[in-house]
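**Q** 3D, please:
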Amino acid sequence: ISKRRLSLTPPVEEGPYYKEGSPGRKNIVGKRTPGTKLIVEGRVLDRSGGPIAGAWLDFWHAGSDGLYDNEGYNLRGHQFTGKDGRYHVETIRPSGYQTRAPHIHVKVRAGEESPVLTVQLFFPGEKKNATDPIFEKRTVMDVIDTADGQKAVFDFVVER
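**A** Below is the predicted model of the structure:
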């Protein structure tokens, strides 16, 4: 009996705005940052579907004005998954800019010796998805409206 193996999450280019040394935190939004509240959550899994505890995730994205904070660490932060492989980040919905559809950048690493996966997560139903040169349909999140904003879900599948 062959076990079903999950497809690896495809990489999407890093882009020019990654900044090392982001703070470890679940809420990456500065106090006076305008925008629609967004919770992004999901799991980091291996190819057999098993949860990866202690996986590192580093998030960064543009604000609702389409700009990145390149001076400080607003809308930037990293965290590690729990025993169940789950992550949970509190942020705001990013805006698109120029040719880009709204997206959230993430670096994911299962463990210290594991390869780093760099991804951009996209939102469903965005007009610019059709023309964004970097858009990847396999990294579109499931998004639902909530009482105070939106919730997006995405499970990463990575090499251990």
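
**Q** Every contact and neighbour count from this point should use C-alpha atoms.
**A** Noted.

**Q** how near is the residue nearest in space to the middle of the chain to Asp148?
**A** Residue closest to the average C-alpha location in the chain (CA atoms, centre = their mean): Val106, at 4.2 Å. Note on Val106: its distance to Asp148, by CA to CA, to the nearest Å, is 24 Å.

**Q** What ranges does the chain have for its strands?
**A** 37-45, 56-60, 76-80, 86-92, 103-109, 116-122, 142-146, 149-153, 156-157 (DSSP state E).

**Q** can I get these in CSV with distance to Tyr17?
**A** Listed next are the strands of the chain as CSV, based on distance: least, CA to CA, whole Å:
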stretch, distance to Tyr17
strand 37-45, 20
strand 56-60, 8
strand 76-80, 11
strand 86-92, 17
strand 103-109, 9
strand 116-122, 12
strand 142-146, 24
strand 149-153, 22
strand 156-157, 22
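
**Q** Quick one, which of these gets closest to Tyr68.
**A** Nearest to Tyr68 among those is strand 56-60; the distance by CA to CA comes to 8.3 Å.

**Q** Could you also give me the structure for this next sequence, so I can compare it with the first?
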Amino acid sequence: MTQFNEAQLTEAVVASFEHASNPRTKFLLQELVKSLHDYVRKTDLTFDEWAAAIDFLTRTGQKCSDTRQEFILLSDVLGVSMLVDAVNHRERAGATETTVLGPFYVGEHRVMPHGTDISEKLAGEKMFVQARVTDVSGAPLAGAAVDVWHADDEGLYDSQRPGYQSEGPSSRARFMTDSDGRFFFRTVLPRSYPIPTDGPVGAMVLQTRPHAMRPAHVHFLVDAKGHEPLVTHVFISGDDYLDSDVVFGVKDELIAQVERRTDPVMPDGKLATTPWHLMTYDFRMKPGAGVAPKPLGATAAEAAE
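**A** Coordinates of the predicted model:
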């Protein structure tokens, strides 16, 4: 029986993947082993700490469901999600900046007519969102699919509410851009909110950081033929947490001036019965290809698109 010291053990495990049929798989596993073994050596990891880590990961997996992804949340708060995003989008060439998908891209995003109030049953200050999708030169992209989702006035996503399964989606939808690349909809003004703190990831954040907050934002996933899918947020200027987002997702270009308006008529000509807010943003798509992410727990029809 071969006996290994610290260095030889790492070399042996790395060598054990030498015959992997896929070169990329071989590379990823060997580099992972090197990094993990280095971490154990640098920290002098104890048995208790090792057991605690395994327990933490076990509980993280147990918290996942069709409407919740605790591992994505873990990746987010460790900055891994933004790092993966950064290394895959190093050159934007005038295209809109990307950011994290987040753990709440779930369920069905139904195609809705422009102007739909996607938060019709919710309390909160009204907001009108008008946006345009173009290529990097400013030419409109017609027929692009745009998925939108966001937290409500209480800082909750629909999938976090007890009645989600029976009541269906709210504050989420899909719009198709018109011939000028435009789409618009009504909703409520989202608020900054804490990441879920009832699971192992949230508990870790509360024990180690000043807060668990994300600044107010609307998620957008834009999928246009002949262009790389765009996953991004539009943040609301003036939010208290823009400089301390718990998942490190804010970029200056993605902060929009959301105006409070008292005009009696909204941009689509319909009457406004109360003061409202206006969000305007243009999305510039990078040429290329790629497959857009599918929502967690999407319907079979949507998953097959």
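
**Q** Need the TM-score between these chains.
**A** TM-score of the superposed chains, computed with TM-score structural alignment, normalised by the length of the first structure, equals 0.90; 154 aligned residues with a CA RMSD of 1.7 Å.

**Q** circling back: winner for burial among the strands of the first structure?
**A** Counting by mean count of other CA atoms under 10 Å, strand 76-80 has the highest mean neighbour count of the strands of the first structure, with a mean of 24.

**Q** Determine how far it lies from the middle of the whole chain.
**A** Computed by CA atoms, centre = their mean, to the nearest Å, the chain-centroid distance of strand 76-80 of the first structure equals 10 Å.

**Q** Which residues does that strand contact?
**A** Applying CA atoms under 8 Å, 6 or more residues apart in numbering, the contact partners of strand 76-80 of the first structure are 22-29, 53-61, 87.

**Q** for stretch 153-160 of the first structure, same thing?
**A** Against stretch 153-160 of the first structure from outside (CA under 8 Å, 6+ apart): 6-9, 40-47, 49, 52, 108-111, 114-115, 117, 139-143.

**Q** Quick one: end-to-end distance for it.
**A** OK, stretch 153-160 of the first structure end separation, CA to CA: 21 Å.

**Q** repeat for stretch 17-26 of the first structure
**A** Terminal-residue distance, stretch 17-26 of the first structure (CA to CA): 20 Å.

**Q** now that stretch, how far from the centre of its chain.
**A** Between the centre of stretch 17-26 of the first structure and the centre of its chain there are 12 Å (CA atoms, centre = their mean).

**Q** next one: stretch 87-99 of the first structure
**A** Worked out by CA atoms, centre = their mean, stretch 87-99 of the first structure lies 9 Å from the chain centre.

**Q** cool, and stretch 179-189 of the second structure?
**A** Distance, centroid of stretch 179-189 of the second structure to centroid of chain: 20 Å (CA atoms, centre = their mean).

**Q** Relative to the first structure, which residues correspond to that stretch?
**A** With TM-score structural alignment applied, stretch 179-189 of the second structure matches the range 83-93 in the first structure.

**Q** Let me see the residues that make contact with that stretch.
**A** By CA under 8 Å, 6+ apart, stretch 83-93 of the first structure touches 26-29, 34-45, 51-55, 63-64, 75, 79-81.

**Q** From Pro169 of the second structure, how far off is the corresponding residue of the second structure for Phe154 of the first structure?
**A** In the second structure, the residue matched to Phe154 of the first structure (TM-score structural alignment) is Tyr281. Using CA to CA, Tyr281 of the second structure is found at 24 Å from Pro169 of the second structure.

**Q** Looking at those two now, which is surrounded by more residues?
**A** Pro169 (20 against 16; other CA atoms under 10 Å).

**Q** tell me the contacts of the counterpart of the more buried one in the first structure?
**A** Residue pairing (TM-score structural alignment): Pro169 of the second structure is matched to Tyr73 of the first structure. Applying CA under 8 Å, 6+ apart to Tyr73 of the first structure gives the contacts Ser22, Pro23.

**Q** before we move on, what about Phe56 of the second structure?
**A** Contacts of Phe56 of the second structure by CA under 8 Å, 6+ apart are Pro200.

**Q** Surely it is in a helix?
**A** Yes - secondary structure of Phe56 of the second structure (DSSP: H, G, I helix; E, B strand; the rest coil): part of a helix.

**Q** what about the strands of the first structure, which gets the closest to Tyr18 of the first structure?
**A** strand 56-60 (7.2 Å).

**Q** chain center to that closest one, what's the gap?
**A** Taking CA atoms, centre = their mean, the mean C-alpha location of strand 56-60 of the first structure is offset from the chain mean by 7 Å.
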